[in-house]
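predicted model follows, preceded by the sequence.
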Amino acid sequence: MALILIVEDEQPINELVRRNLELVGHRCVSVYDGETAISEIQNQSYDLIVLDVMLPQADGFEVLREAKEVPTIFLTARDSLPDRIKGLSLGADDYLTKPFEMMELLARVEAVLRRTQKGLSVFEAGNVKIDWDGRQVFYKGQAVECTPKEYELLEVLVRNRNIALSRERLLELVWGYDFEGDTRTIDVHIQKLRKKLGWEHVIKTVYKLGYRLELRP
């Protein structure tokens, strides 16, 4: 997976971002001020930077000027239009404002890595292989027929692996906010994926909540 530099001076936010990025398989380095970030960029090759704007010693815009070709996502409380325009004009790949949902950040990280070809176009875990570009799923080398919703549910689980997701959240992400069915739809589709992929012990049931795809690095 990717090597990501997290530049955020608020330690709880920095640790939260790092912990969640590492849960889904990335390697992370955390720094807490602009000068240290610039030093890191000069001495280490990173696949992505998650960057605050308001930093001690050197602000995020200065750090971005030094980052040059490194894909960068701003994660900041600076939500004014001029700040967004400035960040994107300087070359940032995305701009997410606080407060934010962790799942949205994870999705944006994945999107930027895929655009910049730093993310893998193929995911493999044990006997399961997923070709993201071809939207194909394989189990023990054999193609697995998945319905569109089964595939979308699988993608959400994989992108957010090791993170517990409620049934309601899975419904929103896969079926949309206007879906009129109930959460039993999730249970049915989970059972089908478990059987098709041999993941009876990989897709864990989280008591009174939902499910978690448990894959450790």
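All right, it came through fine.

can we go C-alpha only for contacts and neighbour counts from here?
Will do.

please enumerate the helices of the protein.
Assigned by DSSP state H, the helices in the chain fall at 11-23, 34-43, 60-67, 81-89, 102-115, 148-159, 167-174, 184-197.

most neighbours per residue, which of those helices?
helix 60-67 (a mean of 21; mean count of other C-alpha atoms under 10 Å).

for the nearest residue to residue 31 once chain neighbours are set aside, what are its contacts?
Closest residue to residue 31 apart from its sequence neighbours, by C-alpha to C-alpha, 6 or more residues apart in numbering: residue 7 at 5.1 Å. For residue 7, the contacting residues are 14, 30, 31, 32, 33, 34, 37, 49, 50, 51, 52, by C-alpha atoms under 8 Å, 6 or more residues apart in numbering.

included below, for side-by-side comparison, is a second structure:
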Amino acid sequence: MGISVLLVEDDYDLAAAVVGSLELEGISCDHASNGMHGYELATQNDYDVLMFDVMLPRLSGIGLCDKLRKEGLDTPVLMLTALDTLDDKTAGFNAGTDDYLTKPFDMEELLLRIRALSRRYSRQSRKFIAAGLEMNLDTHEVWRNGQSLNLTPTEWKLLQELVMNSPKVVSRAKLEQAVWGDSIPSQSLLKVYLNKLRKKVDGPDFCPIIHTVPGVGVVLRQEDECAE
């Protein structure tokens, strides 16, 4: 299977040149011209490498990288930027960027970096373990103490947010944002789905690991009395 990448770049001439060069090398490349469209594509599709311009409309490349990392997406990010100061690069790396390429760049160097990042990613295990719970993002499977759990897409998003932040408390607002973005259908919907998730994750056979912290949020952690 060939390499698949996403380019988020608002310079259409540069984007066309990059997409054309990559496709000549057998690399599939989707393009978005602003950060929010890039976010939609990055979360809806599977890519081997993500490439973001730093200065993007609607959501910056660094903001986009930070948002995706907080939501658990660990696909390698190559930042394309005309900003070459140490402070700029520090901000990018702190947001989860894997590599930087300064504009203007040579297409051959871009190809080398894409292939290197793709090989690195293919060796990573996208698996998260917390409080006796295991999630595999590649196979979209989740287990509790070795027992497979069947989750709906909404329940999966909620659990992933809790696992990624465990043992920290996650605010209700952050959980709602992770699942529904800015279009929350109902203020009571989160409670409904959390109850459904608890029935599957905690259930009658397991010690509870999903806890509500009144006035703060929800946390996934194993209490002392449940420790093995």
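Yes, it's here. The model shown is predicted, which means the values in this text are computed figures rather than measured ones.

next, the TM-score between them, please.
After superposition, the two chains reach a TM-score (TM-score structural alignment, normalised by the length of structure 1) of 0.52; 118 aligned residues with a C-alpha RMSD of 1.2 Å.

among the contacts of residue 7 of structure 1, which are in strands?
Counting by DSSP state E, the contacts of residue 7 of structure 1 place 30, 31, 49, 50, 51 in strands.

let's have the contacts of residue 7 of structure 1 in a markdown table, adding distance to residue 211 of structure 1.
Formatted as a markdown table, these follow (distance: C-alpha to C-alpha, whole Å):
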| residue | distance to residue 211 of structure 1 |
| --- | --- |
| 14 | 26 |
| 30 | 29 |
| 31 | 33 |
| 32 | 34 |
| 33 | 37 |
| 34 | 38 |
| 37 | 37 |
| 49 | 30 |
| 50 | 28 |
| 51 | 31 |
| 52 | 32 |
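
buried only: go through those for me.
Among these, those classed as buried by 16 or more other C-alpha atoms under 10 Å are 14, 30, 31, 32, 33, 34, 37, 49, 50, 51, 52.

quick check: the fifth one vs residue 109 of structure 1, distance?
Counting by C-alpha to C-alpha, to the nearest Å, the gap between residue 33 of structure 1 and residue 109 of structure 1 amounts to 21 Å.

residues contacting the residue nearest to residue 153 of structure 1 when sequence neighbours are not counted?
The spatial neighbour of residue 153 of structure 1 that comes closest, neighbours along the chain excluded (C-alpha to C-alpha, 6+ apart), is residue 174 at 6.0 Å. Contact partners of residue 174 of structure 1, counting by C-alpha under 8 Å, 6+ apart, are 149, 152, 153, 156.

which one of the buried ones among the contacts of residue 7 of structure 1 sits closest to residue 117 of structure 1?
residue 49 (14.8 Å; C-alpha to C-alpha).

so the closest one makes contact with residue 68?
No - checked against C-alpha atoms under 8 Å, the pair residue 49 of structure 1 and residue 68 is beyond contact range at 11.1 Å.

which position in structure 2 pairs with residue 90 of structure 1?
Taking TM-score structural alignment, residue 90 of structure 1 has residue 95 as its aligned residue in structure 2.

surely its match is in contact with residue 66?
Yes - Residue 95 of structure 2 is within contact range of residue 66, at 4.6 Å (criterion: C-alpha under 8 Å).

about what we covered before: the residue nearest to residue 153 of structure 1 -> structure 2?
Aligned partner of residue 174 of structure 1 by TM-score structural alignment: none.

strands of structure 2, residue ranges please.
Under DSSP E, structure 2 gives strands at 4-8, 28-32, 49-53, 77-81, 99-102, 127-130, 133-136, 141-144, 147-149, 210-213, 217-220.

got CSV for those strands, with distance to residue 22 of structure 2 too?
CSV is the format used below for the strands of structure 2 (distance: least, C-alpha to C-alpha, whole Å):
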stretch, distance to residue 22 of structure 2
strand 4-8, 9
strand 28-32, 7
strand 49-53, 12
strand 77-81, 15
strand 99-102, 16
strand 127-130, 30
strand 133-136, 30
strand 141-144, 33
strand 147-149, 40
strand 210-213, 45
strand 217-220, 42
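
of these, flag the one that's most buried.
strand 49-53 (a mean of 26).

what's the average distance of that strand to structure 1?
When structure 1 is superposed, strand 49-53 of structure 2 averages 0.7 Å from its matched positions, counting by mean C-alpha distance after the TM-score superposition for structure 1.

what lies in contact with that strand?
Contacts for strand 49-53 of structure 2 (C-alpha under 8 Å, 6+ apart): 4-10, 42, 60-61, 75-81, 114, 117-118.

again, but for stretch 98-105 of structure 1
With C-alpha under 8 Å, 6+ apart, stretch 98-105 of structure 1 has contacts from 17, 20, 75, 76, 77, 78, 96, 160.
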